[in-house]
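Visitor: what follows is a predicted protein model with its sequence.
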Amino acid sequence: MANIVIVTETGSDITAAEAAELGVELVPMHVAIGDVTIDDGTLDPAEMLEQCRQLGVLPHTSGSTPADFSAVFDRIHEERPEVQILYIAYSAVTTCSYQSACAAAEGRDYVSMLDTGHVTIGLALVVRKTVEHLRENPDITVEGLLEWSLAFAKRVRMGFLPGDLGYLRAGGRLSNAAFVGATLLRIKPVVELLDGRLVATRKLRGKMAACSLDFMDHMLAGAPADTSTLFFVRSCGLPLAIQQAAERRARELGFAELRWYDTQDVITSHCGPGSFGVAFAVDE
């Protein structure tokens, strides 16, 4: 393989086990639970929410710091000084992580970076497909891989149904929260990543089981999808029946590879329990 190491944040919801399988390095994001701050992925999300419930607080997230990135960049460079690092970033407009990476990369000519404009499984999809492209093209330059990855990121579509709108509002990440209005009974907003921002694009009415399928149909109603891969994401508490129905619908739509991700602490802090999302690429 080319001497390129890919780095991304834990907000991709890529687990440590998957990162090891892909050869990807993870930089931690963070969650504050009252007066205690933890690294993303170090506490079971259901336990995190229970601790917040007991304290009467909502979790608050923060991005990766320059020190977080410096630690990862230093370790890679010390262990493999010949490699180039490609940082595939969590949406820069939603967090300080990208700016932290820029600060940490000063004076390091072996670090390149790109802003995917995605979070959670949208980012995971870009990372995984970039790794696959690197493995298929081991002689590619880091400039060539960055160009390919950025072009692929522009093809990715990602959206989700939040399980509890209160978490999303509290996090301040929803660009047009006024669109959603009051939290009405059985109204569920579709939240999509548009130009790197979380935007509520549609309101669905009904139970989560029915809304989840309507949501999938909405997401796939635009440009023709590349049906090779569909990523799902779920937060703790999403009923199994909804997951099974989503898989059946995906198979009916012709998707070949289906892959589930679980939200870790940062993403759970934004979407709340019982959330459901999808990510896929549109055809070139």
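Guide: Nice, thanks for sending it over. Residues are numbered from 1 along each chain as shown.
Visitor: can we go C-alpha only for contacts and neighbour counts from here?
Guide: Noted.
Visitor: center of this structure, which residue is that?
Guide: Thr120 (1.0 Å; CA atoms, centre = their mean).
Visitor: now do the contacts for that one.
Guide: Residues near Thr120 by CA atoms under 8 Å, 6 or more residues apart in numbering: Gly11, Ser12, Asp13, Thr263, Ile267.
Visitor: separation between it and Asp262?
Guide: Separation of Thr120 from Asp262 (CA to CA, to the nearest Å): 9 Å.
Visitor: coming back round to it: nearest to Arg169, of the contacts of Thr120?
Guide: Proximity of the contacts of Thr120 to Arg169 (CA to CA) peaks at Ile267, which lies at 13.2 Å.
Visitor: try this one next to it:
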Amino acid sequence: MSRVRIFTDSTCDLSEELLQRFQIEVVPLYVIFEEQSYQDRVNINAQQLFDFVTHTGKLPKTAAPAPIDFEKAFAPFIEAGEDIVYIGLSSELSSTIQNAAIAAGSFPDGRILVIDSRNLSTGIGVLVVKAAQAALEGRNQAEIKAIIEPVIGKIEVSFIIDTLDYLHKGGRCSSVQAFIGSLLKIRPIVTVIGGAMQLTDKVRGKREKALNQLLQNALAFKDEMDTDFMFITHAQAHEEAAYVKQQFELHTNVKNVFLTETGCVVSSHCGPHTVGIVFAKK
């Protein structure tokens, strides 16, 4: 039986420690500042992205890896006799999945399985870690697929966004919406539904109020949570993320609550001081 190697892309927002622990390979997306192109998590990080936006007032563009990028990443493992399961960014948000599938077609049939996470950030990460656990246990592609596909629709991902500036710069809310939101101190909560980001709550007032709303929304599912692990994912919000982690450790039976930081792609959409809660339901 061939060993299975798990691949994902840089939007998974998994920490380097988790990537190494579970032997997960990452194909980076691109971040483009004016004419200069960088690879997410390779030669640019979220702090550098925020510095660029502060300095220029503009958002960088992001781009999916090309099929040739996937081919180059996959080839050494295929040549070493390993099969591959790739789990990537929602096809509703990017052409990343399509390009991975194109690349998979360049290899012998059945060697590479491409799974659309229908999610982003550590919503992908939950699926990737579960797949990697199964791979390390010696499961084959078909067995991993049977484990992962039923979980896709059970992932809950919600973020509190501290500022509407990044959504405005990215064309996801109007100037009027951004102005009114800033004036009224409205802090949106964004949830992944059907593979895309949707605004589900608008909390007016202090940041602590919005953070507690996000927390209570998630804790409403505490009896339905998969207790193996969950993620608290953030962008430059270390204290708040640590507080949310503590609350889940106090009020749920989840064995491992992992803290992770967003990469450039998610950061470019949500901005600094974002906090997200990500878990799977049973």
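Guide: Arrived safely, thanks for sending. Owing to the predicted nature of the structure, the values given are computational and were not obtained by experimental measurement.
Visitor: TM-score them against each other, please.
Guide: Once superposed, chain against chain, the TM-score is 0.89 (TM-score structural alignment, normalised by the length of structure 2); 273 aligned residues with a CA RMSD of 2.1 Å.
Visitor: returning to what we had before: so which of the contacts of Thr120 of structure 1 are in helices?
Guide: Applying DSSP state H to those, the entries found in helices are Ile267.
Visitor: distance to Met29 of structure 1 added to the contacts of Thr120 of structure 1, as CSV?
Guide: Shown next, in CSV, are the contacts of Thr120 of structure 1 (distance: CA to CA, whole Å):
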residue, distance to Met29 of structure 1
Gly11, 7
Ser12, 10
Asp13, 11
Thr263, 13
Ile267, 10
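Visitor: if any of the contacts of Thr120 of structure 1 are buried, give me the PyMOL selection for them.
Guide: In PyMOL, selecting the buried portion of the contacts of Thr120 of structure 1, with burial taken from 16 or more other CA atoms under 10 Å, looks like this:
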select buried, resi 11+12+13+263+267
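Visitor: so which of the contacts of Thr120 of structure 1 comes closest to Lys129 of structure 1?
Guide: Of the contacts of Thr120 of structure 1, the one sitting nearest to Lys129 of structure 1 (CA to CA) turns out to be Ser12, at 13.3 Å.
Visitor: what residues are up against that closest one?
Guide: Tyr90, Val119, Thr120, Ile121, Gly122, Leu123, Ala124 are the contacts of Ser12 of structure 1 under CA under 8 Å, 6+ apart.
Visitor: what about the strands in the stretch 101-250 of structure 1?
Guide: Here the stretch 101-250 of structure 1 has its strands, by DSSP state E, counting those that start in this stretch, at 111-118, 156-161, 187-194, 197-205, 229-234.
Visitor: tell me the one of the contacts of Thr120 of structure 1 nearest Glu132 of structure 1?
Guide: Ser12 (16.6 Å).
Visitor: nearest spatial neighbour of the aligned residue in structure 2 for the closest one, chain-adjacent residues omitted?
Guide: Residue correspondence to structure 2 (TM-score structural alignment): Ser12 of structure 1 is matched to Cys12. Distances taken as CA to CA, 6 or more residues apart in numbering place Ser121 nearest to Cys12 of structure 2, at 4.5 Å, with adjacent residues excluded.
Visitor: ok, that neighbour to Ile232 of structure 2 distance?
Guide: 11 Å.
Visitor: which stretch among the strands of the stretch 101-250 of structure 1 comes nearest His133 of structure 1?
Guide: The nearest among those, by CA to CA, is strand 229-234 at 14.4 Å.
Visitor: now do that closest one: distance to the chain's middle.
Guide: 11 Å (CA atoms, centre = their mean, to the nearest Å).
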